[in-house]
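Chemist: Please work out how this folds:
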Amino acid sequence: MSETWTTTSIPDQHGRVAVVTGANTGLGYETAKALAERGASVVLAVRDVKKGEQAAARMTGDVTVQALDLSSLESVRAAAEALRSRLDRIDLLINNAGVMYTPKQTTRDGFEMQLGTNHLGHFALTGLLLDLMLPVPGSRVVTVSSTGHRIRAAIHFEDLQWERSYSRVGAYGQSKLANLMFTYELQRRLTPHGTTVAVAAHPGMSSTELARNTPAALRLPLTWLAPLITQTPAMGALPTLRAATDPAVLGGQYYGPGGRHEVKGHPRVVTSSPESYEVAVQQRLWAVSEDLAGVTFPVVQPTRSPSPGSAQAGV
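Modeler: Predicted structure coming up:
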């Protein structure tokens, strides 16, 4: 694979439909913009419709807006219903939106905010839209994780919602680990269908609004180091774009920046933490997520469990 993959490497996307969450700013905006410029019909699924419309106006191509608040399962269901009423297929579902290092708070459904938004909201949305993807050859679910998934690398089933004690950094790490485990288990369940694949990506260290809740103790050092360790949102979006469009991508792969420590650089296949590959934990998280989100996927657990990245190439 080329180590200098850029937006010019994106194949023609005419005829493809892409839904990108959190696409009014940052990584989501750059992802949606690049896909639209290559010909895809792009839906910006965003919490603030006005900001989404302003973002769409700055893009070229076929770009529309859909209201979506991932911190509310009611909103997720309403958005899925609206998308189903207007679309007859989805080629790309890009689960990009997220929150990071938020103070202790819960979603409208009572879930810890970072787990509820970053994982459970996207889990529910994917499950509700997946039957629009399964008949589409080459369709992909791309979920954006983070190097932060290595922080306290565990799913804390004994206190999943951080009710006993709260660490904003630890809760973020759990939510991003959940993103990866969701991807790997989803790919395992998609393999028998032979059409849709699940892929993950992370942006490295990118300068976006996502870091606005960074704890004060970390904020000043990061400000000093930012010129050395961060990259633009456009560069940070490249791993997601490669995961979504490179014909050589395999289901279950994980893409990130190719530079030192994966903080910046052109996208390539990377590996996640050892904990993220624990199949039993993936499957337990899936069962818990179905129960919490109230969503059952139109795919079932296979009798055999192929390892991530071993499934099939995208089209």
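Chemist: C-alpha only now, for contacts and for neighbours.
Modeler: Fine.
Chemist: what sits against P239?
Modeler: In this structure, P239 makes contact with A201, H202, P203, Y255, G256, P257, H266, P267, R268, judged by CA atoms under 8 Å, 6 or more residues apart in numbering.
Chemist: ok, and for the helix or strand hosting it, which residues are buried?
Modeler: Using DSSP states H and E, P239 sits in helix 238-245. In terms of neighbour count (16 or more other CA atoms under 10 Å), helix 238-245 has its buried residues at L238, P239, T240, L241, R242, A243, A244, T245.
Chemist: got it, and stretch 89-106?
Modeler: When burial is assessed from 16+ other CA under 10 Å, stretch 89-106 yields the following buried residues: 89-102, 106.
Chemist: chain center to that stretch, what's the gap?
Modeler: 7 Å (CA atoms, centre = their mean, to the nearest Å).
Chemist: Residues contacting that stretch, please?
Modeler: Residues external to stretch 89-106 that are found in contact with it (CA under 8 Å, 6+ apart): 16-23, 27-28, 112-114, 116-118, 122, 126, 132-133, 136, 138-144, 166, 168-169, 171-172, 210-211, 213-215, 244.
Chemist: Buried subset of those residues, written for PyMOL?
Modeler: This is how PyMOL selects the buried members of the contacts of stretch 89-106, with burial counted by 16+ other CA under 10 Å:
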select buried, resi 16+17+18+19+20+21+22+23+27+28+112+113+114+116+117+118+122+126+132+133+136+138+139+140+141+142+143+144+168+169+171+172+210+214+244
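Chemist: The stretch 1-150 of the chain: strands as residue ranges?
Modeler: Taking DSSP state E, counting those that start in this stretch, the strands of the stretch 1-150 of the chain run over residues 17-21, 41-46, 63-67, 92-95, 140-144.
Chemist: and if you look at the stretch 201-315 of the chain?
Modeler: The residue ranges that make up the strands of the stretch 201-315 of the chain, judged by DSSP E, counting those that start in this stretch, are 254-257, 267-269.
Chemist: One more, so I can put them side by side:
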Amino acid sequence: MTINIAVVTGANSGLGLVTATELARRGAHVVLAVRNTAAGEEAARRIRDAIKGAAHMTDGGAREAARLGSRVEVRELDLASLVSARTFAAKLAADFPAIDLLVNNAGVVLLGPRRTSADGYELQIATNFLGHFALTGLLLGNLAAASQARVVSLSSITHKNAHLDFDDLMFERGYRAATAYGRSKLATTVFGVELDRRLRAVGSPVVSVLAHPGLTRTNLTPRAWEHRGRLGQIVARVGLVATQSVEQGAQPQLRAATGAGVRGGEFFGPAGLWETRGPVTDAKLSREAADPAVGKRLWAAAEELTGVSYL
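Modeler: This next block holds a predicted model:
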């Protein structure tokens, strides 16, 4: 698959940084869509340095490294703000009529007490799901203008034990951070599957695929426990030992983004114990994630909450 223009949300660290680096190394013009642009610029520098370091530093190799490294740019996107998503999408769509790849990678996890987004929504579902739902819809015309565009949605093994309460999607009653995170990732997974159904139904050339990283050491891992005091910090450090590297964890989404012959609706994850680590294989959806009735209902709710309608 040839990727000319790629957009990676949350590309300043972790899985997003690994993914953006590999896409740039393959020759794509990569847009790092990040909330913190200073961190984004540092990530862009690291990507350029990685490309230069990997090149054979003959004159030709140096020139090629410089060419590839220059095709990395940073743009501000706060997925917890629908205004930010619309502003970002409008500028990007104007600059790039055809977009080959959108990797919906960014996310927040386990933030302690309930917090809300700029639009008043529970912060985890707002960032992990609603922001990406809006962004994808706003860029769908540009994706359709590419010959073989893909949308990659980042799921999690936590989606398997989650449930969507349509009477309280924003978790206003009995908030629990871990449960809210799993719900946000189930919503993201349902979205990726339902998007595939709708794209197929209208004969769109865009392909929707999913991936999850298993248990991976990212910058989000310690945050999962930081609000639980000293014991939580100890648990987080022990947990880090049992996880796989971020480079390994990024392989499922890289397969989804760049693999040959990838079909709409495919879901990639680690092959090891309970899909926690190991080489890439086909992952399994929970029953709720695969249910078309759930997909239809969540889609309608997301259109209402974001004001973005498509397909």
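Chemist: Save the strands of the stretch 1-150 of structure 1 as JSON lines, and put in distance to L292 of structure 1 too.
Modeler: Rendered in JSON lines, the data for the strands of the stretch 1-150 of structure 1 read as follows (distance: least, CA to CA, whole Å):
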{"stretch": "strand 17-21", "distance to L292 of structure 1": "21"}
{"stretch": "strand 41-46", "distance to L292 of structure 1": "22"}
{"stretch": "strand 63-67", "distance to L292 of structure 1": "22"}
{"stretch": "strand 92-95", "distance to L292 of structure 1": "19"}
{"stretch": "strand 140-144", "distance to L292 of structure 1": "19"}
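Chemist: Could you say which one of these comes nearest to E81 of structure 1?
Modeler: When these are ranked by distance to E81 of structure 1, counting by CA to CA, first place goes to strand 63-67 at 10.9 Å.
Chemist: Just tell me the aligned range of that closest one in structure 2.
Modeler: Mapped onto structure 2 using TM-score structural alignment, strand 63-67 of structure 1 covers residues 72-76.
Chemist: tell me the average deviation of that stretch from structure 1 after fitting.
Modeler: Its match in structure 1 and stretch 72-76 of structure 2 itself, once the structures are fitted together, sit a mean 0.7 Å apart by mean CA distance after the TM-score superposition for structure 1.
Chemist: Walking through the stretch 51-200 of structure 1, point out its helices one by one.
Modeler: For the stretch 51-200 of structure 1, the helices identified by DSSP state H, counting those that start in this stretch occupy 73-86, 113-114, 122-129, 168-190, in order along the chain.
Chemist: Just say which of those helices is most tucked in.
Modeler: When neighbours are counted by mean count of other CA atoms under 10 Å, the highest per-stretch mean among the helices of the stretch 51-200 of structure 1 falls to helix 113-114, a mean of 30.
Chemist: so it aligns onto which residues of structure 2?
Modeler: The counterpart of helix 113-114 of structure 1 in structure 2, counting by TM-score structural alignment, spans residues 123-124.
Chemist: And the contacts of that stretch?
Modeler: With CA under 8 Å, 6+ apart as the test, stretch 123-124 of structure 2 has contacts from A80, G107, V108, V109, L110, R114, R115, T116, S117, A180, Y181, S184.
Chemist: now stretch 219-229 of structure 2
Modeler: The list of residues contacting stretch 219-229 of structure 2 from outside it, by CA under 8 Å, 6+ apart, reads 13-14, 108-112, 232-233, 235-237, 240.
Chemist: out of these, which one sits closest to H159 of structure 2?
Modeler: After measuring those against H159 of structure 2 - CA to CA - the closest member comes out as V109, at 13.0 Å.
Chemist: Aligned counterpart of that closest one in structure 1, please.
Modeler: In the superposition onto structure 1, V109 of structure 2 corresponds to M100 when matched by TM-score structural alignment.
Chemist: Same check on R35 of structure 2?
Modeler: Applying TM-score structural alignment, one finds that R35 of structure 2 aligns to R47 in structure 1.
Chemist: before we move on, what about L15 of structure 2?
Modeler: Alignment of L15 of structure 2 against structure 1 is given by TM-score structural alignment, with L27 as its counterpart.
Chemist: next one: R287 of structure 2
Modeler: Following TM-score structural alignment, the counterpart assigned to R287 of structure 2 within structure 1 is P274.
Chemist: Its match: how many residues sit nearby?
Modeler: Counted by other CA atoms under 10 Å, the residues lying close to P274 of structure 1 total 9.
Chemist: any idea how far it lies from H149 of structure 1?
Modeler: Look at P274 of structure 1 and H149 of structure 1: by CA to CA, to the nearest Å, they are 11 Å apart.
Chemist: R168 of structure 1 too?
Modeler: When distance is defined by CA to CA, R168 of structure 1 is 13 Å away from H149 of structure 1.
Chemist: T126 of structure 1 now?
Modeler: In this view, T126 of structure 1 and H149 of structure 1 are 20 Å apart by CA to CA.
Chemist: returning to that earlier point: right, so the strands of the stretch 201-315 of structure 1: which one is the most enclosed?
Modeler: That would be strand 254-257, which, of the strands of the stretch 201-315 of structure 1, has the most neighbours on average (mean count of other CA under 10 Å), namely a mean of 30.
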